[in-house]
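S.K.: Here is a sequence with its predicted model. Questions after.
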Amino acid sequence: MGIEGPFWRAIAVFRVASLVYAGILLIQHDGYARPALGWLVIGLMALWTAASIFLYSVDAVRGWPLLVIDMLVTVACLLASPYAQGRFQFAQGVMPLPATWVAAPVLAWAVYGGRRLGAVGAAIVAAADVWLRVRTPGAPVYLNGAVLLFLAGVVVGHVARLAKQAEERMQRAIEMEAAQRERDRLSRGIHDSVLQVLALVQRRGQEIGGEAAELGRLAGEQEAALRDLISMRPAPSGDLRTLLTRYGSATVTVSTPATPIVLPPATAEEVAAAVGAALDNVRTHVGRDARAWVFAETVDDTVIVSVRDEGDGIPDGRLQQAERDGRLGVAQSIKGRITDLGGTVTYVTGPGEGTEVEIRIPAGESA
């Protein structure tokens, strides 16, 4: 039940207290036209109070069918008031037969669906009460109860929604803390084994020279990348900056702002994948040792990511020819991904000037 548990228990207490209050009002007033019918309605209210308290406590049952039935039972008891009270119902200061018990489904709707659903529940109950009074000639129409129902539904719904959001944030914080503890545990093991081996390979490779020196250089790059990986703290979900930083190496320089570049998680993953595809193209067509630069920034409501290399550039028509030949790396891995996200991809290249891939993605909710 989580954070909602106290709300449902409070509503259960409210139902019982309101039921007792309705019974006391029926005992005090002896001017009802049909007291027996009044007690029959009170009995129905008591049965539904017991049933609803149990049903709302079961997570699998709590949902729209129960909410609708709760509202129908309440409105039925409210509409039975004129038949039990007769003309006495419209005397000054006399409440309908269910009295404050009619607010219970409004509170239930508010806790379940927030302030908007609470307002809808209040409107239904208030409309039934006003209809009873309007249909009787000469009966006074009071809106005080409708206003109080509306305020109760909106306020309780708002508080319940805030409580749910706070619970979700706390759960995410707990998960991040657990992930960090696991990361720290793995970091200690990696530091004592893998990093030491990579450092030894790098040092010995440089001492031996030749092909071993190349292996040593690669080992040094992997050691640096692994140290960066295990030292990173959990980042906000959808932080593009963190995803791009993982591409950094001895040949790839990644420049990002100091603050997170937050996008919807799926969007951030797709943009990072497109950048990875662009870097793969650099290694394939320019060389594994070619230098590349990744730059990311946010301008107004647009995230701009560029990937630049030091190659000889792309000849005119080369991309179109590759697409016609069925080589769809650029068309699908880069342009296809970004186009599906509502963004654009621009290639800036020239003979001997290298190639720059510029990716633009909307940073707002449209992303």
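M.R.: On my side now, so go ahead. Numbers count the residues shown, from 1 in each chain.

S.K.: make it CA atoms for all contacts and neighbour counts henceforth
M.R.: Noted.

S.K.: show me where this structure has helices.
M.R.: Along the chain, counting by DSSP state H, helices occupy 5-28, 35-56, 64-79, 81-85, 103-113, 115-134, 144-192, 194-208, 211-231, 240-245, 265-285, 318-324, 337-340.

S.K.: okay if I get those as JSON lines plus mean neighbour count and distance to Val294?
M.R.: Below are the helices of the chain laid out as JSON lines (neighbours: other CA atoms under 10 Å; distance: least, CA to CA, whole Å):
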{"stretch": "helix 5-28", "mean neighbour count": "16", "distance to Val294": "49"}
{"stretch": "helix 35-56", "mean neighbour count": "16", "distance to Val294": "54"}
{"stretch": "helix 64-79", "mean neighbour count": "17", "distance to Val294": "50"}
{"stretch": "helix 81-85", "mean neighbour count": "22", "distance to Val294": "73"}
{"stretch": "helix 103-113", "mean neighbour count": "26", "distance to Val294": "45"}
{"stretch": "helix 115-134", "mean neighbour count": "20", "distance to Val294": "45"}
{"stretch": "helix 144-192", "mean neighbour count": "16", "distance to Val294": "27"}
{"stretch": "helix 194-208", "mean neighbour count": "17", "distance to Val294": "26"}
{"stretch": "helix 211-231", "mean neighbour count": "17", "distance to Val294": "16"}
{"stretch": "helix 240-245", "mean neighbour count": "22", "distance to Val294": "8"}
{"stretch": "helix 265-285", "mean neighbour count": "19", "distance to Val294": "8"}
{"stretch": "helix 318-324", "mean neighbour count": "13", "distance to Val294": "21"}
{"stretch": "helix 337-340", "mean neighbour count": "17", "distance to Val294": "16"}
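
S.K.: let's bring in a second one:
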Amino acid sequence: MARRERVVRMSVEQPLWRALTAYRVLTMGYAVLLFVFTREQFERPWVAVGFLAALSVWTLATLPKVAGAAGCTTRFLVADLTVALTGIMLTPLADVHAQSFDGPTLPSIWTAGSVLAYAIKGGWRWAAFASSLVAVANIVERGEPSRDTLHNVLLVWVASIAIGYVVEVARASERTLARALEIEAATRERERLARDIHDSVLQVLAMVQRRGTALGGEAAELGRMAGEQEVALRTLVAGGLTRTSHVSEDESLGAVVREVEEPDDDGPADLRALLARHAGARVTFSEPGTPVLLAPAAARELAAAVGAALDNVRRHAGEAARAWILLEDWPDEVIVTVRDDGPGIPEGRLAQAEGEGRLGVAQSIRGRLRDLGGSAELISVPGQGTEVELKVPRDARGKAGK
């Protein structure tokens, strides 16, 4: 029987919304009861009755709004805080002597619910804004605020900002946890696929390679191709860099099969992803364990220069040549070295090629690096292969970024 996994989406802030809903209902009832027991102290009780009636209707009607972040819109928050501030400013009108003693305002502690809604929705900055308006309204309502009034105002201000900050930290932790769970799930799926591929496809390719080599002739060529595909597939199974798969065929350097992700023009691109597609049976790619980030245009130009260097390996080093790509990430620059084990370049051959109009090295490699503010150095010793060292400054932007 197949095992089914159930994914449960956890939300650290949903309990806060439920608590806020209950708080608003309870504090609404508290404000009404407080007026009932002290109604003889009000010179204009009809003002208090009108406001508390409106407060009760508003609270009950907007319960769906505070049930989650989606319903708690900015327009609702502004309207809710306006109700609270109106109640505070109406307190002296309903009770002429309210300014002479530190009695509760008409909305009482219900006002804190409006501030908490700001904190849960927008974090500590929104909470600071809302609590500051409440503080100003309380001070204006008191006229000459006492120490107790200032103490209460400061308490609401600090508490709301603290809650808003905790909410922001909780959201960041939730995002980190969700990302970790996604990576764990992807890893488990990749391991499962690797087991299945190892038990089937890789074994078949290995068998074809052995039998083809033993038979010789055209079967040997078929065996060679099967061996290249086996190496490329093992590279893929071992774990590509990112999500989107690119498959290309290179007759001289072997099949290239790596998982890579196209860079996002809105943010830095990981150069490893662009260079990984060149890896194959005869091309070895060595990379750092952490992302190598460059501006997207610069990353694409540098990757194109590496591709041009590998093109030269295919054309001039022969089918049996191997190539190595080394990516180095330094604080102020990025260095990519492309090396092969071919026969090397005879002295004066590059100058002769430029004179004949063949500008592969001059334009495709050195030209690109010059536009990036970098450099390209070519070292070749006859009989010992060729090495191309590409250096790009960390702040390179490329043509698109100029």
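M.R.: Cool, the structure landed. None of these values were measured; they are calculated from a predicted model.

S.K.: before we move on, the earlier item: output the helices of structure 1 as CSV; include the columns distance to Gly354 of structure 1.
M.R.: Below are these laid out as CSV (distance: least, CA to CA, whole Å):
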stretch, distance to Gly354 of structure 1
helix 5-28, 62
helix 35-56, 66
helix 64-79, 61
helix 81-85, 84
helix 103-113, 56
helix 115-134, 56
helix 144-192, 38
helix 194-208, 31
helix 211-231, 24
helix 240-245, 21
helix 265-285, 10
helix 318-324, 14
helix 337-340, 22
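
S.K.: can you tell which of these is closest to Val357 of structure 1?
M.R.: Closest of the helices of structure 1 to Val357 of structure 1 is helix 265-285, at 7.6 Å (criterion: CA to CA).

S.K.: For Val348 of structure 1, which of the helices of structure 1 is the nearest?
M.R.: That would be helix 318-324 among the helices of structure 1, by CA to CA, at 12.2 Å.

S.K.: Any idea which of the helices of structure 1 gets closest to Ser306 of structure 1?
M.R.: Here helix 265-285 is closest among the helices of structure 1 (CA to CA), at 8.3 Å.

S.K.: outside of the closest one, which residues touch it?
M.R.: For helix 265-285 of structure 1, contacts defined as CA atoms under 8 Å, 6 or more residues apart in numbering pick out 237-240, 243-244, 247, 262, 288-290, 292, 307, 309, 311, 329-330, 333-335, 337-338, 341, 357, 367.

S.K.: swap the cut-off to 6 Å and go again
M.R.: Ser237, Gly238, Leu240, Ser333, Ile334 (CA atoms under 6 Å, 6 or more residues apart in numbering).

S.K.: Count the neighbours of the last one for me.
M.R.: This means Ile334 of structure 1. Neighbours of Ile334 of structure 1 under the rule other CA atoms under 10 Å: 24.

S.K.: give the contact list for it.
M.R.: Ala274.

S.K.: how about 10 Å then?
M.R.: Residues in contact with Ile334 of structure 1 (CA atoms under 10 Å, 6 or more residues apart in numbering) are 270-278, 328, 344-345, 357, 359.

S.K.: And the helices of structure 1: which comes nearest Leu97 of structure 1?
M.R.: The nearest among the helices of structure 1, by CA to CA, is helix 81-85 at 5.1 Å.

S.K.: okay, and that closest one goes to which residues in structure 2?
M.R.: Counting by TM-score structural alignment, helix 81-85 of structure 1 pairs with residues 91-95 of structure 2.

S.K.: which residues are contacting the matching stretch?
M.R.: 39-49, 51, 97-100, 103-108, 141-143.

S.K.: could the contacts of Ile334 of structure 1 go into a markdown table alongside distance to Asp70 of structure 1?
M.R.: As requested, the contacts of Ile334 of structure 1 are exported to a markdown table (distance: CA to CA, whole Å):
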| residue | distance to Asp70 of structure 1 |
| --- | --- |
| Glu270 | 46 |
| Val271 | 48 |
| Ala272 | 49 |
| Ala273 | 50 |
| Ala274 | 52 |
| Val275 | 54 |
| Gly276 | 55 |
| Ala277 | 56 |
| Ala278 | 58 |
| Leu328 | 58 |
| Thr344 | 52 |
| Val345 | 55 |
| Val357 | 59 |
| Ile359 | 53 |
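
S.K.: Let me know the closest of those to Ala178 of structure 1.
M.R.: Ala272 (25.6 Å).

S.K.: and the closest one, how far is that from Val305 of structure 1?
M.R.: Distance, Ala272 of structure 1 to Val305 of structure 1, using CA to CA, to the nearest Å: 9 Å.
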